[in-house]
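*Asks:* pasting the structure only:
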């Protein structure tokens, strides 16, 4: 029994903010941002577009894609670093809006959150605890940014993505005909002694702090390419799969230079790497499902194909997931 990808959905806020618009309020320029990050715009949530609201819209889209009623959902796992409240969990706000049953909880692993949540859902399906799980990444990073710090505020955006996982033992069709569908394996890592290179300075338990995102970009970049390449190879080795067999790499969308560096290390052409960072910026736990949803909607990702997802985030946390769609 495996966790199969039955549906994919996404939600992006109504407001687009370009680099030129940012340059009107902070000391930056479109050229400066593009050269260093590849980003040209981002989506910024308005007041009504909360973490729960966006997560609900993405979840509804995933359910519709799968043709599944919300009442069939056994669990909701929502990955976020920007919940609407300390409690109840944002996942339960989504549950209420959907009219779903079962249980739900939030998971915090920064930009690796979606991979971590996918792994938790996969494990619960494999042991028979649940059969249908919504896995959501939803983030409103615009609300934890210092908008006077051009080194961080230009990098992030808001949005939500979701997948519906269902227990199944089907074989794939198309390019992967005869091979098992679903999540083949997930691989999670963390190194807490690197927590001070990317963090949020404050939270409910530290009201004396401003609660803004703080990042040592040079150090994050230094660790990102190597760690994410390693965890990709770990997933391939665990399944006896070569790099050449990957149909699509769907990486965390943090920085175009990081994505290109990983692609080069893996020997993958740009045509097999899904990139949305130029339009979405870094949406943290939402970035992988948003990228997955875009490539699925435009027909690039098709049933039977082998998809490799990977991410690195504050903690440091990092991980990968290999999926036969």
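*Replies:* Received, thanks. Just so it is clear, the model here is predicted, and its values are computed rather than measured. Numbering: from 1, shown residues only.

*Asks:* going by C-alpha atoms from here, please, whenever you check contacts or count neighbours.
*Replies:* Fine.

*Asks:* the helices in this structure, which residues?
*Replies:* 19-22, 30-37, 51-66, 90-98, 113-126, 150-153, 217-239, 256-266, 277-280, 287-297 (DSSP state H).

*Asks:* put this beside the first:
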């Protein structure tokens, strides 16, 4: 069995951003239009008015202040309220593959590797823009990688599950090095017209290079101590569309049940204990204690959720830097969130430092990866 290292990471961030102030202005304009349009029904008590949103509500509910998106114009248009991405022909590179290439290029450079060194590609993400052919195979071809590729989807845990899948293949000897990418176009499955969730998601792509530890040479690499994955079925977070919505005319299917929805309070109450037990059990299995950890890179969904998990795992309030949050700038980027945090806040650790990359979400699903900074 081979030991496995994470030798490089990469993050692609779209150029466009939407602040809370911009988002609230667009949503409230939409709410005013809807309430005026249905004023008679509202007055007769046959229809509930669309409530107003505000910046304070968003920050208190999530800790989010801004988000990156692929299309700002359509998302903020009160008549559209979703991203409008131009249709691409089958001969053009897909949106997800384009994002993945940009993140992968950075990860390859950091790891000191080229496409010739990679044996496989995994595209692990919450929403894929098509059923097949696999986005991963498209990325493989675009980069000129030999070997094999496949897509996988475990919602917000896709990246950590992807790390485990890649690590297991490298441990067994079926691959020397694997590129794992997480192109998340979360803006396309979010219901921007729902006050309770219109602020949650953003777009981004992350990439991770995993390889045999005895072959890794990049400075700042991390050895994977072990991985754990857990799933438990729940309808409390659901997306029935299951794929990226793209329109040329700027119209979308007007069915609330087909887009992202969640029972937020239930998710918080049920998922937090699952994640805490997973991390603590994982540490115990490796004869490690919470005090041995120097960093927690958690899924970036909700600041309150992360703060509680960090405090329960460590047995105290995390000190500044021990549990870095990035969702104030990126919002929830599904599976990519914990990898963004890891990529941005890991270089400062000394050799031998231990940390946990953990993601969790719909499924329910949760993945835990214990890593140690290499000498």
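*Replies:* Done, it's in. This is a predicted model, so every value here is computed, not measured.

*Asks:* fetch the TM-score of the aligned pair.
*Replies:* TM-score for the superposed chains, counting by TM-score structural alignment, normalised by the length of structure 1: 0.91, backed by 315 aligned residues with a C-alpha RMSD of 2.4 Å.

*Asks:* Throw the helices of structure 1 into CSV and include mean neighbour count, thanks.
*Replies:* Output for the helices of structure 1, formatted as CSV (neighbours: other C-alpha atoms under 10 Å):
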stretch, mean neighbour count
helix 19-22, 16
helix 30-37, 15
helix 51-66, 24
helix 90-98, 22
helix 113-126, 24
helix 150-153, 17
helix 217-239, 17
helix 256-266, 18
helix 277-280, 22
helix 287-297, 24
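
*Asks:* ok, and the closest non-adjacent residue to residue 277 of structure 1?
*Replies:* Nearest residue to residue 277 of structure 1, sequence neighbours excluded (C-alpha to C-alpha, 6 or more residues apart in numbering): residue 253, at 5.1 Å.

*Asks:* any idea how many residues pack against residue 351 of structure 2?
*Replies:* Look at residue 351 of structure 2: counted by other C-alpha atoms under 10 Å, it has 13 neighbours.

*Asks:* so it touches residue 373, yeah?
*Replies:* Yes. Between residue 351 of structure 2 and residue 373 there is a contact under C-alpha atoms under 8 Å: 4.8 Å.

*Asks:* distance of residue 276 of structure 1 from residue 21 of structure 1?
*Replies:* Distance of residue 276 of structure 1 to residue 21 of structure 1, computed by C-alpha to C-alpha, to the nearest Å: 20 Å.

*Asks:* equivalent analysis for residue 245 of structure 1, please.
*Replies:* In this view, residue 245 of structure 1 and residue 21 of structure 1 are 42 Å apart by C-alpha to C-alpha.

*Asks:* one more: residue 134 of structure 1?
*Replies:* Taking C-alpha to C-alpha, one finds residue 134 of structure 1 at 36 Å from residue 21 of structure 1.

*Asks:* just residue 131 of structure 1 next, same as before
*Replies:* In terms of C-alpha to C-alpha, residue 131 of structure 1 sits 46 Å off from residue 21 of structure 1.

*Asks:* also residue 61 of structure 1?
*Replies:* Computed with C-alpha to C-alpha, the distance linking residue 61 of structure 1 and residue 21 of structure 1 is 30 Å.

*Asks:* same thing with residue 230 of structure 1?
*Replies:* Noted for residue 230 of structure 1: a distance of 38 Å to residue 21 of structure 1, by C-alpha to C-alpha.

*Asks:* what's the answer for residue 127 of structure 1, then?
*Replies:* Residue 127 of structure 1 is 50 Å from residue 21 of structure 1, where distance means C-alpha to C-alpha.

*Asks:* try residue 188 of structure 1
*Replies:* Residue 188 of structure 1 is 38 Å from residue 21 of structure 1, by C-alpha to C-alpha.

*Asks:* please apply the same query to residue 225 of structure 1.
*Replies:* Relative to residue 21 of structure 1, and taking C-alpha to C-alpha, residue 225 of structure 1 is found at 30 Å.

*Asks:* swap in residue 115 of structure 1?
*Replies:* Note on residue 115 of structure 1: its distance to residue 21 of structure 1, by C-alpha to C-alpha, is 33 Å.

*Asks:* and for residue 209 of structure 1?
*Replies:* Applying C-alpha to C-alpha, the value for residue 209 of structure 1 to residue 21 of structure 1 is 29 Å.

*Asks:* what do you get for residue 281 of structure 1?
*Replies:* 15 Å.

*Asks:* repeat for residue 150 of structure 1
*Replies:* For residue 150 of structure 1, the distance to residue 21 of structure 1 - C-alpha to C-alpha - is 13 Å.

*Asks:* cool, and residue 35 of structure 1?
*Replies:* 17 Å.

*Asks:* with residue 289 of structure 1 instead?
*Replies:* Distance from residue 289 of structure 1 to residue 21 of structure 1, counting by C-alpha to C-alpha: 27 Å.

*Asks:* again with residue 217 of structure 1
*Replies:* From residue 217 of structure 1 to residue 21 of structure 1 the distance is 23 Å (C-alpha to C-alpha).

*Asks:* ditto for residue 139 of structure 1
*Replies:* Distance from residue 139 of structure 1 to residue 21 of structure 1, by C-alpha to C-alpha: 22 Å.
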